[in-house]
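# build me a model from this:
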Amino acid sequence: MAHANLREPPASPHLVRFTQDFGQRSLLTVDTEEEFDWSAPFSRDGYGLDHLRRIAKFQQFCEGIGVSPVYLVDWPVAQSELARDIIGSAVKAGKAEIGVQLHPWVNPPYSEDVSIENSFAGNLPFSLEREKFLRLRNLIETNFEVVPRIYRAGRYGLGPNSAQMLSETGIAIDSSVRARFDYSAGHGPDYSHHPVNPYWTDTERKLIELPLTTTYWGMLRKQGGLLAPLVRRHPGLGGALSRLGLFERIALTPEGVTAEEALRGIDIALDDGLPILVLSFHSPSLAPGYTPYVRSEEELDAFYDWLRQIYAYLDRRGVQSTTVAEIMEKALV
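Below you'll find the model as predicted:
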């Protein structure tokens, strides 16, 4: 089987087609991870898991709006008895799904130096990336009594051999590509030229790449590939272009993106025929003080309001929530 280098954009992507009844759907993914200081150097210790108790409220909220979230759990969370109780109960009830998220700096074996470069698992030697992944995947299967079928590399840090690792271990969907984002300045991948549509990564069509949804909006959005690098180099330019309604990059996340912006992004994605809108956020945002996006209870209320507005709009547009299991079932091989 030929495995693609997922860090590189496919030369001629084989887009995933779905059964006619699938239509256009949304998938809510949660990077379910430990709390740590995002502005401090990476560390193997000193993290917390206090926010996990808030997942119970979030899960209840999701059930109330008819959404089955995908919890992409990393090593500290997979070890947590509280996470097993809250998330595991929802998974067993068919109200949520679980996947793998690899934060290499807190995931054994601990044989590499802790650094910015090594925080991207795909930068590690393949044998070490694979061993860390296998230990986490097996821990999840043991503690949550379910076989995970979806993966996201922490910090979106895929490597040249990640597809091989995932295919060999039963992962059916990777959702690590953050299309239209470039992390190369910090030793990470450059996804600025990757497709936003789901595509097959291998010739035998065993592994789907399901990018996180990001759209270009504005009168000049068709020139996004040319404008985005300029905006990265000149931050003030991005604000000016956005205010003039000319160009804006919109990720479907409640973290740093207003509901108004997200609704514009949804319209573009749906009008472009994107079959699956992938929304995402980090689980520590479910409690105040752990991410830059939610610093108070008032901001947490606004966070939930964002989700209410987005899903109410998706409902009006006829976009139903989907699951990993349904995506695998409805994908035409």
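
# use CA for all of it now, contacts and neighbours both
Will do.

# how many other residues sit next to the closest residue to residue 192 other than its chain neighbours?
Among residues not flanking residue 192 along the chain, residue 180 sits closest, at 3.7 Å (C-alpha to C-alpha, 6 or more residues apart in numbering). If you count neighbours by other C-alpha atoms under 10 Å, residue 180 ends up with 25.

# same thing with residue 229?
Other residues lying near residue 229 total 14 when counted by other C-alpha under 10 Å.

# and if you look at the one 5 residues further on?
Burial of residue 234, expressed as a neighbour count using other C-alpha under 10 Å, amounts to 11.

# kindly report the same for residue 324.
Under the criterion other C-alpha under 10 Å, the count of neighbours that residue 324 has is 20.

# what secondary structure does residue 132 sit in?
For residue 132, the reduced secondary structure class is helix; criterion used: DSSP: H, G, I helix; E, B strand; the rest coil.

# another sequence for comparison is provided below:
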Amino acid sequence: MGAKLAVVIHAEEEFDWHGGFYRSNTAVSHHVELIKLIQAMLDLGAHVTLAMDYPFVTSKGGEEVIHFCKGCSNGTIEFATHLHPWVNPPFEEPLDGNQVSNRHSYPGNLSPDLEYQKLKVLTDKIEEVTGSRPVTYLAGRYGIGRNSQEILRSLGYEVDLSISAFSDFSHQQGPDFSQYNNALFSKGGITYLPHTCCRISRFKWLSSWLQKNPSYLNGRDIVSRVVRKVFGIVTYRLSPEGVDLNNLICAANHQIEMGHEYLILSFHSPSAKLGQTPYVQTHEDKLRFDAVTLDFIEWFMHQPDVEVFTPQRLASLKSIV
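Next up is the predicted model:
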């Protein structure tokens, strides 16, 4: 079966990634650059999923991006949901002041009621602004928790992109996805498509084994680190943020060879503008980011038997196990 590519943009506010989580960080000033990049991707034949958080969907800049996307050809843009709990009402007072703890930056660590209320507010706002109710969800910081599935189902969601394959965020009070590879599956009425990430060794047999056993050699202990170095095991996320074109192509080819036909190319919307994320700090970074994004899409579109898609298309795939 041919490979299928979704481009998923984490459409969010600008903030200092190393400076904590503050309710006051709500600026969206990268809309002009983002519109240009979306247009360039569409010109290459891509489809784009705009997973939007509350500051983005309520800001002047975000509204301009949404207005542009609503004018694009039918089916090429999907409006999805991206929950950053530290900037999304309702807020708890006085415990939830301007700064939010690292633990509560993950939506899945909130109380069930607060996670539901925040997601409902955001879902309703996206429907109000775009004219369509979102069915695809992407938790901020990939932070789904034990209550997230039931909450998503109750609000009409059908697809979740929050799993980050091979990743473990438990050292920073986040979720542990180290048991997941990139396989599409359905559970509890929700179809899950992990954000594409791959682990590759210089030995092909080991790459295949790691794909089938994602939790092995994935730890932070000294033994795991040494074994990864000896066997040349590297991890790549399918993203132009910090990954060069050759490694993106290597990651995509690896996933296709492993039988995973659905791929997600993802990035954070502030990376479209110079100085807004750690990945784009210089003029050269900006040129590289744009070039890698567009060159990868162009490469993919020239491969045999490929398709582009938006994750909402997966909503009907309820029988996947």
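
# related to what we said a few turns ago, show me what contacts the counterpart of the residue nearest to residue 192 of the first structure in the second structure?
Using TM-score structural alignment as the criterion, residue 180 of the first structure maps onto residue 166 of the second structure. Contacts were defined as C-alpha atoms under 8 Å, 6 or more residues apart in numbering; by that measure residue 166 of the second structure touches 177, 178, 179, 180, 181, 197, 198, 199, 214, 215, 218.

# return a PyMOL selection command for the buried portion of those.
This is the PyMOL syntax for the buried subset of the contacts of residue 166 of the second structure, where burial follows 16 or more other C-alpha atoms under 10 Å:
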select buried, resi 177+178+180+181+197+198+199+214+215+218
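
# so which of the contacts of residue 166 of the second structure is the closest to residue 283 of the second structure?
Nearest to residue 283 of the second structure out of the contacts of residue 166 of the second structure is residue 197 (C-alpha to C-alpha; 27.1 Å).

# skip the chain neighbours and tell me the closest residue to whatever residue of the first structure lines up with the closest one.
With the correspondence set by TM-score structural alignment, residue 197 of the second structure lines up against residue 214 in the first structure. Taking C-alpha to C-alpha, 6+ apart, and ignoring the residues beside it in sequence, residue 214 of the first structure has residue 251 as its nearest neighbour in space, at 4.2 Å.

# residue in the second structure paired with the one you found?
The alignment partner of residue 251 of the first structure in the second structure, by TM-score structural alignment, is residue 237.

# restricted to strands, list the contacts of residue 166 of the second structure.
Of the contacts of residue 166 of the second structure, the ones assigned to strands by DSSP state E are 197, 198, 199.

# I figured residue 297 of the first structure hits residue 288, correct?
Yes: checked against C-alpha atoms under 8 Å, the pair residue 297 of the first structure and residue 288 is within contact range at 6.0 Å.

# more crowded one of those two?
Here residue 297 of the first structure and residue 288 are set side by side on neighbour count (other C-alpha under 10 Å), and the busier one is residue 288, at 17 against 13.

# how about that one, what's its partner in the second structure?
Aligned counterpart of residue 288 of the first structure in the second structure: residue 274 (TM-score structural alignment).

# packing partners of the strand or helix carrying residue 240 of the first structure?
Residue 240 of the first structure is located in helix 235-243, with elements delineated by DSSP states H and E. Contact analysis of helix 235-243 of the first structure by 3 or more C-alpha pairs under 8 Å, 6 or more residues apart in numbering; DSSP states H and E lists helix 224-233, strand 248-251 as its packing neighbours.

# tell me which of the ones you listed lies nearest to residue 73 of the first structure.
Between residue 73 of the first structure and those, the tightest spacing by C-alpha to C-alpha is seen for strand 248-251, at 21.4 Å.

# list the buried ones in that closest one?
Within strand 248-251 of the first structure, the residues that qualify as buried are 248, 249, 250, 251, counting by 16+ other C-alpha under 10 Å.

# dump those residues to TSV, plus distance to residue 166 of the first structure.
TSV is the format used below for the buried residues of strand 248-251 of the first structure (distance: C-alpha to C-alpha, whole Å):
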residue	distance to residue 166 of the first structure
248	33
249	30
250	29
251	25
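
# and those residues, which two are the farthest apart?
When these are compared pair by pair using C-alpha to C-alpha, the farthest-apart members prove to be 248 and 251, with a separation of 9.9 Å.

# all strands of the stretch 51-200 of the first structure, in order?
Under the criterion DSSP state E, counting those that start in this stretch, the stretch 51-200 of the first structure contains strands at 70-73, 97-102, 150-153, 173-174, 199-200.

# make a markdown table out of those and add mean neighbour count and distance to residue 48 of the first structure.
Written out in a markdown table, the entries for the strands of the stretch 51-200 of the first structure read as follows (neighbours: other C-alpha atoms under 10 Å; distance: least, C-alpha to C-alpha, whole Å):
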| stretch | mean neighbour count | distance to residue 48 of the first structure |
| --- | --- | --- |
| strand 70-73 | 26 | 14 |
| strand 97-102 | 28 | 17 |
| strand 150-153 | 25 | 20 |
| strand 173-174 | 27 | 27 |
| strand 199-200 | 21 | 36 |
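
# who wins for proximity to residue 317 of the first structure among the ones you listed?
Among the strands of the stretch 51-200 of the first structure, strand 70-73 comes nearest to residue 317 of the first structure, with 22.1 Å by C-alpha to C-alpha.

# the closest one vs the second structure, average distance?
Superposed on the second structure, strand 70-73 of the first structure shows a mean distance to its aligned partners of 0.6 Å (mean C-alpha distance after the TM-score superposition for the first structure).

# what stretch of the second structure does that strand fall on?
Strand 70-73 of the first structure corresponds to residues 49-52 of the second structure when matched by TM-score structural alignment.

# now do that stretch: everything it contacts.
6-12, 77-83, 126, 137-138, 310-311.

# got the contact list for residue 265 of the second structure?
5, 6, 7, 8, 195, 196, 238, 239.

# quick one: the helices in the stretch 1-150 of the first structure?
In the stretch 1-150 of the first structure, helices defined by DSSP state H, counting those that start in this stretch lie at 55-64, 75-79, 81-92, 126-144, listed in chain order.

# on that earlier part again, from residue 146 of the second structure, how far out is the match of residue 251 of the first structure?
When distances are taken as C-alpha to C-alpha, to the nearest Å, residue 237 of the second structure and residue 146 of the second structure turn out to be 25 Å apart.

# same check on residue 88 of the second structure?
Distance, residue 88 of the second structure to residue 146 of the second structure, by C-alpha to C-alpha: 20 Å.
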